[in-house]
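Trainee: Kindly generate the corresponding structure for this input.
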Amino acid sequence: MPMVTLAVLGDGRGELVRSMGRRYSLSDIALHEVDRGYKLTLVDPVGYPDSLKALATALGLADAVLVCVSPTGLNAQSGEQILAASLLGLQGALVYTGLESTSPHVLEQVRERTQKVLAGTSLHNAPWAYVSTTTHEGMGELWELVDALCSAIEERYALLVDEPTRVIVDQAFNVRGVGCVALGVVRAGRVSVRDRLTVYPLGQEVEVRSIQVHDEDVKSAPAGSRVGLALKGIQPNKLERGMVVSSTEELTERPHLECEFVPFTDGVSQGDVVHVFAGLQSAPLRIELIEGEGEAREHVGAGERCTLSGRLTARGPLVYRRGDVALLANLDARGPRMVARARIMG
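Mentor: Next up is the predicted model:
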């Protein structure tokens, strides 16, 4: 089974991830590892809600999500996290975390309210687990659910092994005697020792000197693997989160996006600046053209579909493959900041 990454969302997620795995990295996201006979990484967006980028990063790394539900139910922040996960099409499971202090009647009420929020999302049919993060009651059932979820992810990754190699970089640093090491996730294809690849958007050619997966040396790593790549031909200070080590990618500073806006947003207008979250990339975009039903428009609103074209105002070119799914966010929105699902078409 390949390595699997789950983003842990919702109220009380910190207590849950600490009870499930050992933390090995902390920035605006916390990474916890678990050995279940397969390698599992749990991602907690600890920088959220102050940083929407932390949430987008966690979801950009994730294969699926675990959403924590407290005895008081979902709050507005949990709703925003569920919305973002759903826009990316991520599935997963719901984890009720207050089993030790909840009556069956209250539990059923919380579940009913939660299911109403989940209607129409990618999690509306998600299974439930019921645990106590204090007494650890129910953890065995949760692990059974996680194992089944990861088995389904394995089948999905098996379909991606033959695609061109694509590694999304999370971080990079120098290791004495090794040189530049880039940490990231193999999103497609397979990366092997002595592969010659390109770092996008830099256009810098590199050679893979060695590969580690959870501190073990390997000769190659398939789609789904979280890897450490020792790279020849680049310095770690040149690598940033969101860059892509790949055999082929496209670049654009004026992306063309096919968008579907969420049902509860004020929408956007021509001239507005929104944020694009694509993979682990984040960039502000000034909207120059909105088209809907074959006509130019000045505004697009809640629940509508359109195509947007614009210009990145910072960061540099966006790395993409045609059809990649991204999130559009309005950081000044009064409600949920994630406003649309966008497919990058050019």
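
Trainee: For the rest of this, base every contact and every neighbour count on C-alpha atoms.
Mentor: Fine.

Trainee: and the next element down the chain from the longest helix along the chain?
Mentor: If you go by DSSP state H, the chain has its longest helix at helix 139-158. Counting by DSSP states H and E, the next helix or strand C-terminal to helix 139-158 is strand 166-175.

Trainee: in that following strand, what's buried?
Mentor: Residues of strand 166-175 classed as buried by neighbour count (16 or more other C-alpha atoms under 10 Å): R166, V167, I168, V169, D170, Q171, A172, F173.

Trainee: Can you spell out which helices and strands pack onto that strand?
Mentor: Applying 3 or more C-alpha pairs under 8 Å, 6 or more residues apart in numbering; DSSP states H and E, one finds that strand 166-175 contacts strand 179-188, strand 244-246.

Trainee: just to revisit the earlier point, any idea how far the longest helix of the chain is from the chain center?
Mentor: Its chain's C-alpha centre and that of helix 139-158 lie 18 Å apart, by C-alpha atoms, centre = their mean, to the nearest Å.

Trainee: again, but for stretch 11-20
Mentor: Chain-centre distance of stretch 11-20: 18 Å, with C-alpha atoms, centre = their mean.

Trainee: so who does R111 touch?
Mentor: Shown in contact with R111 (C-alpha atoms under 8 Å, 6 or more residues apart in numbering): G73.

Trainee: Can you classify it by secondary structure?
Mentor: helix (DSSP: H, G, I helix; E, B strand; the rest coil).

Trainee: another one to check against the first:
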Amino acid sequence: MYYGSIITVLSSDKNKVTEIAEKLGKLHETAKTKIYYRKKGEYIRSILLTSEYPERIIDLAEALSLSSTAVLYIPETLTWMDGELALLIDSLNTPNKIVISNLEEGKIKNILGSLSTFTKFDLYNDISDLSETKAEDKGVIYIDRVFTVKGVGTVVTGFSFTNVEAHEKLVALPYNKEVEIKSIQVLDEDQKSVSTGVRVGFALKNVKEEEIEDLLYLVKPNIKVGKEIEGQINNYKWSTINQGQNHIIVKGHGVAVNIKIDKERAKVISPIPIPIVDNRISVLNVNVKQGKPRVAGYINL
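Mentor: The predicted structure follows:
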């Protein structure tokens, strides 16, 4: 059974992002988020990168929210973008952090030291490979495409964050509709089951594309979902979380929500039900002036 890990490469230097990704895998998919793969036995590493940063931050935040490892390249000459990228990693509490830089270790620690999740990270001048890790089971499958294949039926693609078997029944969000997995493919090969951290394709049974055309997730029946989330708000001192509309990042998808703030508490009101599978939700304010971080903070649940 295939298992894997997902890695996002981040940098203010677009050329460096591609250079690092090419060292870690081979380009396989060229959508708005490029996916590089490296396969070793049943282990599959997926490396994600986006090409529209800094113009767009939500695509990058969505990719990073799927990842258990962030690879951050910090150049010798710093800009506001380097700070924003570090804030993004911190706000999503990405478990494994790798920093690539020619700067001295002491300077790197001064740059990142004020961010609570950067108390531990690996620092390299260059990188050629990474050790195998396995994505955590969250009971959810992130979905990015829904389409129809002649002779097969409705097919969805995404990343698995749970073990899934053929003929298993899952709940489709935001529809709260039960669907059955008819068949599973990984790298164009049929599989009876798949584990976490893997790019997957599922054929679904007895459901039409138009019934789930805006599908975001498939989740296990026991996973908690909701339209309202409450927690402790943490606003970065360089940024602003406004009362009202902001974006939150939830397992691969950016969702425009309303946030009500009362001192250190925040209530998130979402237009759609979302899976509550992480203990921290990143908050973005994409309407700030350029040069000010769009990563506003995070909410601890």
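
Trainee: Now do the longest helix of the first structure: everything it contacts.
Mentor: 1-2, 4, 63, 92-93, 95, 127, 129-132, 188, 223-224.

Trainee: Next, the angle strand 179-188 makes with that helix.
Mentor: 90 degrees (axes from the mean of the first three to the mean of the last three C-alpha atoms, to 10 degrees).

Trainee: tell me which residues of helix 139-158 of the first structure are tucked away?
Mentor: Across helix 139-158 of the first structure, burial judged by 16+ other C-alpha under 10 Å covers M139, L142, L145, V146, D147, L149, C150, I153, E154, Y157, A158.

Trainee: so, if you compare those residues, which one comes nearest to E108 of the first structure?
Mentor: Distance to E108 of the first structure, by C-alpha to C-alpha, is smallest for L142 among these, at 18.3 Å.

Trainee: So which residues of the first structure form helices?
Mentor: Counting by DSSP H, one finds helices in the first structure at the ranges 13-20, 52-61, 76-87, 104-118, 139-158.

Trainee: circling back to that earlier point, tell me which of the contacts of helix 139-158 of the first structure is nearest to V245 of the first structure?
Mentor: A188 (11.0 Å).

Trainee: sorry, back to before: which of the contacts of helix 139-158 of the first structure are buried? Put it as a PyMOL command.
Mentor: Under the burial definition 16+ other C-alpha under 10 Å, those of the contacts of helix 139-158 of the first structure that qualify are selected in PyMOL by:
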select buried, resi 2+4+63+92+93+95+129+130+131+132+188+223+224
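
Trainee: Identify those among the contacts of helix 139-158 of the first structure that sit within strands.
Mentor: Residues of those located in strands (DSSP state E): V4, G92, A93, V95, A129, Y130, A188.

Trainee: Identify the spatial nearest neighbour of the second one, chain neighbours not counted.
Mentor: To tie it back to what came earlier, the one meant is G92 of the first structure. Nearest non-adjacent residue to G92 of the first structure, counting by C-alpha to C-alpha, 6 or more residues apart in numbering: V65, 4.7 Å away.

Trainee: What distance do you get for the equivalent of L85 of the second structure over in the first structure to L66 of the first structure?
Mentor: Under the alignment (TM-score structural alignment), L85 of the second structure maps onto Q81 of the first structure. Counting by C-alpha to C-alpha, to the nearest Å, the separation of Q81 of the first structure from L66 of the first structure is 11 Å.

Trainee: Could you do S25 of the first structure as well?
Mentor: For S25 of the first structure, the distance to L66 of the first structure equals 19 Å [C-alpha to C-alpha].

Trainee: out of the two, which sits in the busier spot?
Mentor: Ranked by neighbour count (other C-alpha atoms under 10 Å), S25 of the first structure and L66 place L66 first, with 26 against 12.

Trainee: thought the more buried one was touching A93?
Mentor: Yes: assessed by C-alpha atoms under 8 Å, L66 of the first structure is found in contact with A93 at 5.0 Å.
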